[in-house]
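Chemist: 3D model of this:
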Amino acid sequence: MGCILKGGGGLYSRLVVGAVVLAAGAGSRLGGRPKCLLELGGVPLIRRTLIALSGAGVDEVVVVLGHHADVVEPVVAPFPVTLVRNPDPDAGQVSSQRVGLAALTGKLDAVLVALADQPLLNAQDITALIGAYKKRPAGTSVVFPQVGGEPGNPVIFSADVRDQILAGDAHVGCRQWRGAHPEAVAPFVTDNRRFKVDVDTPEDLERFERETGHALRWPAGLVTPA
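Modeler: Below you'll find the model as predicted:
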């Protein structure tokens, strides 16, 4: 944890935060297309995620690719991120989490795991989550947004939790660690529904347009392998 100057000349601590962005899915419920490339206002969702993380001052970002890696990679390549590929994306989200957590190289205070298909998430939301982590109750190591009593994303946790996850069995990811250590988990209770909105199905796309008045569109000319 570094220190930076306050306006009045004093010092306060600044968390060094890394992020893992999960973008390895097959999009099987959306016709086998990479949902992270859906566009809102002409901007792919994964780019929106990376812009939000950058705007919140996240120090290191790893993007985990898998299915559709060859079409997703050129979209994110201009960003200062580390790209890694899950060699077995069909093994599930836990496997992608572990690949991403292992690829973080910096000396971090906390790690944030984000989805690549949350259309409305912005830098202010990420900043609020990091702020909630800073103010977490004593003895807790994981903070997640809770909206209307339901969990949302992203999730943020200590670098020590990252190390424990990677030291565990291959089936252990953030959710499994949280389940085994409920006393170390605290909700960030908020009414901000941006933490809950993601897209998995055609019905999600229709609901998003109905509720926001904005449509998510596939990029022109998107061709994915059969």
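
Chemist: going forward, measure contacts and count neighbours with C-alpha atoms only.
Modeler: Noted.

Chemist: so where do the helices sit in the chain?
Modeler: Along the chain, counting by DSSP state H, helices occupy 45-55, 69-76, 93-103, 123-134, 159-167, 174-180, 202-212.

Chemist: between those, which gets nearest to Val62?
Modeler: Proximity to Val62 (C-alpha to C-alpha) singles out helix 93-103 among the helices of the chain, at 6.1 Å.

Chemist: So which bits of the closest one are buried?
Modeler: 93-101, 103 (16 or more other C-alpha atoms under 10 Å).

Chemist: and of the residues you listed, the nearest to Val75?
Modeler: Gly100 (18.3 Å).

Chemist: list the contacts for that closest one?
Modeler: Gly100 makes contacts with 20-22, 62-64, 84, as judged by C-alpha atoms under 8 Å, 6 or more residues apart in numbering.

Chemist: Could you do Leu129 as well?
Modeler: 143-145, 156, 188.

Chemist: could you flag which of the contacts of Gly100 are buried?
Modeler: 20-22, 62-64, 84.

Chemist: Contact partners for Asp200?
Modeler: 27, 29-30, 35 are the contacts of Asp200 under C-alpha under 8 Å, 6+ apart.

Chemist: Please give the structure of this sequence too, so both can be compared:
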Amino acid sequence: MISSTGTPPSVAGLVLAAGAGRRLGGRPKALLDLAGRPLVERAAQVLGAGGCAPVHVVLGAAEAEVRKRADLAGCELVSNPDWATGMASSLRAGLASLSPGTATAALIMLVDQPRIGAEAVARLVRAHGDGAALAAAAYGGERGNPVLIARHHWAAVRETATGDRGARDFLRDHRAELTLVECGDVAAPDDIDTEADLRLLGPYGD
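Modeler: Sure thing, here's the model as predicted:
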């Protein structure tokens, strides 16, 4: 696929890592320990290894501590002062941080899904290269994350994103245009919401 400007497709990575982890007793997910390092590092590294550039990381709760403890060299760090209103505010802030011409699409990854690795990201990047303007990882045929959104959809996504639903309503309304990319053989969509889910921070692989 070649964009309307004649340039080949490129995909920016966007990590949503601003939440406070309320159901985890107020432990921000970005700072959860994974192999001795903050979880947010894993998400940023996965995006880069999967073919995304640049990589932007949206921060909110405990932002100062994340900036101090996490090695996010090479990433653009985006402050979201409205993080407490829900994931949608982080999505809007992240998309707004991507200047015109930065990329032909953005691949949005949640910080709390450590079983999604670089191969799942690479499959979505390839789908965009093959012409997909909207794509989502699928697990057993069911839509999940990460999600890829072409640049010409960003404004509409920012307008419709509310609360903790992120781009969910937009993707539902545009499901006829959505390409599902099966990733169940290389990744799992489990996320960390409660104390019981902390088991996901054990051994993992790409």
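
Chemist: before we move on, the earlier item: just the buried subset of the contacts of Leu129 of the first structure, written out for ChimeraX, thanks.
Modeler: Buried members of the contacts of Leu129 of the first structure, defined by 16+ other C-alpha under 10 Å, are picked up in ChimeraX with:
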select :143,144,145,156,188
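
Chemist: Next up, the contacts around the residue minimising distance to the centre of the second structure.
Modeler: The structure's the second structure has its C-alpha centroid closest to Met109; by C-alpha atoms, centre = their mean the separation is 1.4 Å. By C-alpha under 8 Å, 6+ apart, Met109 of the second structure lies in contact with 13-16, 43, 145-147.

Chemist: again, only using 6 Å
Modeler: 15, 146 (C-alpha atoms under 6 Å, 6 or more residues apart in numbering).

Chemist: about what we covered before: of the contacts of Leu129 of the first structure, which pair is most distant in space?
Modeler: Top of the distance list for those (C-alpha to C-alpha): Ile156 and Phe188, 10.4 Å.

Chemist: His152 of the second structure pairs with which position in the first structure?
Modeler: Counting by TM-score structural alignment, His152 of the second structure lines up with Asp160 in the first structure.

Chemist: go on, Val181 of the second structure?
Modeler: By TM-score structural alignment, Val181 of the second structure lines up with Phe188.

Chemist: From Leu15 of the first structure, how far out is the closest residue to that match other than its chain neighbours?
Modeler: Spatial nearest neighbour of Phe188 of the first structure, excluding adjacent residues (C-alpha to C-alpha, 6 or more residues apart in numbering): Pro145 at 4.6 Å. Taking C-alpha to C-alpha, to the nearest Å as the criterion, Pro145 of the first structure is separated from Leu15 of the first structure by 18 Å.

Chemist: Over to Gly131 of the first structure?
Modeler: Applying C-alpha to C-alpha to Gly131 of the first structure and Leu15 of the first structure gives a distance of 10 Å.

Chemist: Please identify which of those two sits among more neighbours.
Modeler: Leu15 (18 against 13; other C-alpha atoms under 10 Å).

Chemist: What lines up with the more buried one in the second structure?
Modeler: Per TM-score structural alignment, Leu15 of the first structure is aligned with Pro9.

Chemist: my read: its match touches Ala105, true?
Modeler: No. Under the criterion of C-alpha atoms under 6 Å, Pro9 of the second structure makes no contact with Ala105, lying 7.6 Å away.

Chemist: excluding its backbone neighbours, what's nearest the counterpart of Ala122 of the second structure in the first structure?
Modeler: Using TM-score structural alignment, the partner of Ala122 of the second structure in the first structure is Thr127. Leaving aside its sequence neighbours, Thr127 of the first structure sits nearest to Ala56 (C-alpha to C-alpha, 6+ apart; 5.3 Å).

Chemist: quick one: the match of Ala122 of the second structure and Ile156 of the first structure, what's the gap?
Modeler: Thr127 of the first structure is 11 Å from Ile156 of the first structure, by C-alpha to C-alpha.

Chemist: Ser97 of the second structure -> the first structure?
Modeler: Per TM-score structural alignment, Ser97 of the second structure is aligned with Ala103.

Chemist: That concludes my questions; thank you for your assistance.
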